[in-house]
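Build me a model from this:
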Amino acid sequence: MAKGLPWVRVAPDSPYFVTDDGRPWHPIGQNDAITWPELQGLFRRKDLAAVDRHLDWLASHGVTCLRVMMEYAQGENRYLERPVGHFQPNMVRLWDDFIALCERHGLRLLLTPFDTFWMWIRWAKHPYNRANGGPCSARNRLLLCRGTLDAIKNRLTFAVERWGGSGAIFAWDLWNEMHPAQMGDASTSFGPVASELSDHVRLLEMRLYGRAHPQTVSLFGPVLQSHPDVADTIFRHPTLDFASTHLYADGTIDHPRNSVDPALAVGELVREALGHAPADRPYFDSEHGPIHTFKDRKRTLPEVFDDEYFRHIQWAHLASGGAGGGMRWPNRSPHILTPGMRRSQQSLAAFMPLVDWADFRRTNRNHELRVLSPSFRGFACADGRQAVLWFLRVDRLVNRSRMVDPDAPALSVVAELPGMDEGRYSVTAWSTRDARIEAEWEATSRDGLLKLETPPTVTDVALAVRPAT
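Down below sits the predicted model:
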């Protein structure tokens, strides 16, 4: 397998990512699955050419990363192992092909070893169930059972030995949505399980390759409310490299009634996450979307609304201090992102060079930012020398569409950002919809306060702030 794609690592001087050759790298992408329309041609090599064209198209639209589960247990023919310990040749070849294609197009994968949602729902069918010859007597003991933990590590060993030398692997999500329900409804084993899986993978990679891919353990975000102690593992575990949660806020993100409230929820949740994590540890949302609308209410959001909902969440995530724009779970029929969402990702990717991410030690400033224009809400992260801001119109929602009125009169946003070093700054205003620079000017910070006034804006605008040269 080709190994030409540089590996990704946590930046040494900021809570973001860089490649081994020192270039900033951002996780811009979404969740995908080997059974969903755009990747289904991988199985049994039914249409590798179509997958190849799709990955090329993604790369040309600024996508850098896909989060994918190594098996998808909604049906009976995408198990990676069956029986336990026997890796199915068709699935192994699928992953050989997929990783080689990602290498070709410069795309990277956030890999997680199990589809824990369908594993739980269809436990009666899963090969890890003792009734089917597996090691585990009950699904609520998945992460307590010694035989199951050994089988999980064996799967990770297989993946590391076969594919871990590739730069197409961005990182390992060692366990998708670790949950107390998998541990007898208790959270006391979060830390020990994360340690065991993390140490196993890292030691193996160091022995084989002399380096290790970044690691995380993801969490269904609402678990933080019921079991706040899990924050020690998810955000602060000493052997994990970055933090990731799944932002499914009830009634806003999971079932949006307008395109503004989900963005406001993301801003608060990212601020909360950054408050949990060490200052030098990257954080991003690795799964979000209108899951309640789609899964429980059996409804796909109108495309034009979903595009705006997606774009707003993406910029709220970035401007609040998350790495990249968050990773959508499609929750649409068909189960793919829309062309409008891809344009939003392309806009985000084009914005990235405006910031020196490798030297950006951001903190969240959403609450500290003072927006003096009541028609807008602001999101910001900064470190005293640089800042990323996003202003969203909140006073002109169209009743029928529940979207920001594109025909509203344009207004300038006046805001004050405290905590900036004294001096002159270069400010770039970015149109998130049109993917272009709207204006550039200089502003001065005095007494630690940077005053900003944007060009007239109808719906939203992003700002990149750097020291003037």
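
going forward, measure contacts between C-alpha atoms and count neighbours the same way
Noted.

what's the single longest strand in the chain?
Longest strand of the chain, by residue count under DSSP state E: strand 436-446.

what helices or strands is it leaning on?
If contacts are counted by 3 or more Cα pairs under 8 Å, 6 or more residues apart in numbering; DSSP states H and E, strand 436-446 sits against strand 423-431, strand 449-453.

What is the burial count for D447?
Each residue near D447 was counted by other Cα atoms under 10 Å, and the total is 12.

My guess is it contacts E422. True?
Yes: contact criterion Cα atoms under 8 Å: D447 and E422 qualify, at 6.7 Å.

rewinding a little: mean neighbour count, the helices and strands packed on strand 436-446: which tops it?
With neighbours defined as mean count of other Cα atoms under 10 Å, the helices and strands packed on strand 436-446 peak in mean count at strand 423-431, which reaches a mean of 20.

Let's see this one next, to set against the first:
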Amino acid sequence: MKRLFVIILFLAVAFSGIASFVKISPAGKYFEHNGRAIVPVGFNDAITWPSLISLSYGNKEAAEEYFEKLSHYGVNTLRIMFEYAQDRSGLSLFESPLGTYNDTVIGIWDNIISLAEKYNIYLIITPWDPFWMYENWDVNPYNADNGGPISTMAEFLTDEEALEWQKARFKFMIERYGASEQILAWELNNEIELWYGHIFYKADYSVGNEARKWIEEISTFIRALERDLYGETHLLTVSTAKPALTGILSGKLYRFDHIDFFTTHFYFDTIKDPKDPIKIAEDVVMNINYHNYLFNDSIPFMDSESGPIDRWPQPSRFDTACYKAFSWAHLASGGTGIGMRWPYTSPHLMPDYLLQVLKPISQFIESEGIDWLDFSGINLDNEIIISSDKDIFHTCSGNSFENLTSVIGWVASKETIGNVVIKSSALDEGTYLLEIWSDSYERDVDSYILGSFKFDSKDDFSLQLSIDQSSFAYKIYRIES
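Below is the predicted model:
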């Protein structure tokens, strides 16, 4: 029966033409699908959280209301683990014992894929939930005590029998869901250096070698299977628990012969236990700049998990300020999208006050002016200068150093900004439009543009503005050569 399903699926794809999966955009910083840019705006979700739990008992209507709500706020990307191992009963595991698949989880994912396609939301899917696998190892199906192949998770990347079970899981996922063009990427593993390595005190050299060999084995298997079934492959990525890798681990894992882009988890102290939104923005920009320098601004790089893990829930107003600072700093400094927050709320889902942060960002991205397909997101903090008599934070990025014709940026202060001066001598000659954007949610607002200013750029330009709020975003783009 399973083989018949695969044949029918393959014939359906062949009849409708070769699949058109998400690719990396021409400039290398974002993604594209059928010629349209994807700048990820979204967060982490889970099949057992209140947002999606209705699917576990067949209530697709509630889940559809949720997806419709996400679409309203401008969400276009969700990162979801294929199973969730927190429940010790195993009800949300994909298989238990290994090889025995959970019809409930399959039904949940049938509906998630269907809703993602209907509401044009892209998915980053990772097959395991290693934090809760580790916490609940005594009841996990990979545990030898439960009939599995290994005695500890330290063997997960190296045991040959475990590897075959892992491939079988990917095979099921690819055969059943791999035709979907809403899958932005398979995230091969979550926090790969931690849960199979550092938590067991393995040296970086061992962790790096084991992880790299595993990535090569799994990615080769996936790409061969997808090319056979669909004629092309989805993007592949991996995440690390560390915000930034250095030394041996950097040399082993920051290589892109077997994956297409990289994500890390921005759990800096300023983010884990937040006290100042501006400090959050500073650490986000630092990490984006570090990785874009290492990767030469040539591949996507993004946070795929972050939030106040050490102290939550936060008061809603303060949490909103922190999330706004993180999201705008991530995008404006040259990161791929806004990062993917883990909720850290009670109940555990993204509440409206956090979703409202995303609406102006989505409008900022979707409006005219910036060609995101050709936007490299090169940091320009030293080329676009914003001065004020207030203490301000500013970060920005542009399409190019050599032929700079478009810029995005974000400015914030702990008080109303008032008068600011924007200066630069880096823009190519031409006529430009400067747009000032509100970054604060307003209900039933069609445009968050506060004002626009036309100017000519010769050798340099200088514009003085008055800003009656504590933060704003901006675009600068050429309208005539």
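
hmm, back to that, how about the longest strand of the first structure: buried residues?
438, 443-445 (16 or more other Cα atoms under 10 Å).

Distance to R271 of the first structure added to these, as JSON lines?
What follows is these, written out as JSON lines (distance: Cα to Cα, whole Å):
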{"residue": "E438", "distance to R271 of the first structure": "28"}
{"residue": "A443", "distance to R271 of the first structure": "26"}
{"residue": "T444", "distance to R271 of the first structure": "26"}
{"residue": "S445", "distance to R271 of the first structure": "24"}
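
ok, the residues you listed vs T459 of the first structure, which is closest?
T459 of the first structure lies nearest to E438 out of the buried residues of strand 436-446 of the first structure, by Cα to Cα, at 13.3 Å.

where's that closest one relative to T432 of the first structure, distance?
10 Å (Cα to Cα, to the nearest Å).

K3 of the first structure now?
Taken as Cα to Cα, the span from K3 of the first structure to T432 of the first structure is 35 Å.

So which of those two has more stuff around it?
Between K3 of the first structure and T432, counting by other Cα under 10 Å, T432 is the more crowded of the two (25 against 12).

so what corresponds to that one in the second structure?
Counting by TM-score structural alignment, T432 of the first structure corresponds to D439 in the second structure.

My guess is V160 of the first structure contacts R207. True?
No: if you go by Cα under 8 Å, V160 of the first structure and R207 don't touch, sitting 10.9 Å apart.

More neighbours: the two, which one.
Neighbour count, other Cα under 10 Å: between V160 of the first structure and R207, V160 has more, with 22 against 11.

Which residue, other than its chain neighbours, is closest to that one?
Nearest residue to V160 of the first structure, sequence neighbours excluded (Cα to Cα, 6 or more residues apart in numbering): E205, at 6.8 Å.

Quick check: L372 of the first structure touching V414?
Yes: in this structure, L372 of the first structure is within contact of V414 by Cα under 8 Å, at 5.4 Å.

Mind putting the helices and strands packed on strand 436-446 of the first structure into JSON lines with distance to D13 of the first structure?
Converted to JSON lines, those look like this (distance: least, Cα to Cα, whole Å):
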{"stretch": "strand 423-431", "distance to D13 of the first structure": "21"}
{"stretch": "strand 449-453", "distance to D13 of the first structure": "24"}
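
The second structure: which residue goes with I291 of the first structure?
I291 of the first structure maps onto I309 in the second structure, by TM-score structural alignment.

Do you have the strands of the stretch 151-300 of the second structure handy? List them.
Remark: strands assigned in the stretch 151-300 of the second structure by DSSP state E, counting those that start in this stretch are 183-187, 235-240, 261-265.

Mind putting those into a markdown table with distance to L98 of the second structure and mean neighbour count?
Shown next, in a markdown table, are those (distance: least, Cα to Cα, whole Å; neighbours: other Cα atoms under 10 Å):
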| stretch | distance to L98 of the second structure | mean neighbour count |
| --- | --- | --- |
| strand 183-187 | 21 | 25 |
| strand 235-240 | 23 | 23 |
| strand 261-265 | 29 | 24 |
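
Do you have the strands of the stretch 351-469 of the first structure handy? List them.
Under DSSP E, counting those that start in this stretch, the stretch 351-469 of the first structure gives strands at 363-364, 370-371, 376-382, 387-393, 414-418, 423-431, 436-446, 449-453, 460-467.

For R93 of the first structure, find the nearest of the ones you listed.
When the strands of the stretch 351-469 of the first structure are compared by Cα to Cα, strand 436-446 sits nearest R93 of the first structure, at 41.5 Å.

what comes into contact with the closest one?
347, 420-431, 450-452, 455, 468 (Cα atoms under 8 Å, 6 or more residues apart in numbering).

picking up where we left off before, quickly check the buried residues of strand 436-446 of the first structure for the two that are furthest apart.
E438 and S445 (21.9 Å).

host element of the alignment partner in the first structure of P26 of the second structure?
Matched by TM-score structural alignment, P26 of the second structure corresponds to P12 in the first structure. Under the criterion DSSP states H and E, no helix or strand holds P12 of the first structure.

got the contact list for P12 of the first structure?
If you count contacts by Cα under 8 Å, 6+ apart, P12 of the first structure has them with A358.

Then the match of I291 of the first structure would be within a helix, right?
No: using DSSP: H, G, I helix; E, B strand; the rest coil, the assignment for I309 of the second structure is coil, not a helix.

So it sits against R341, correct?
No: I309 of the second structure lies out of contact with R341 (Cα under 8 Å); the separation is 10.5 Å.
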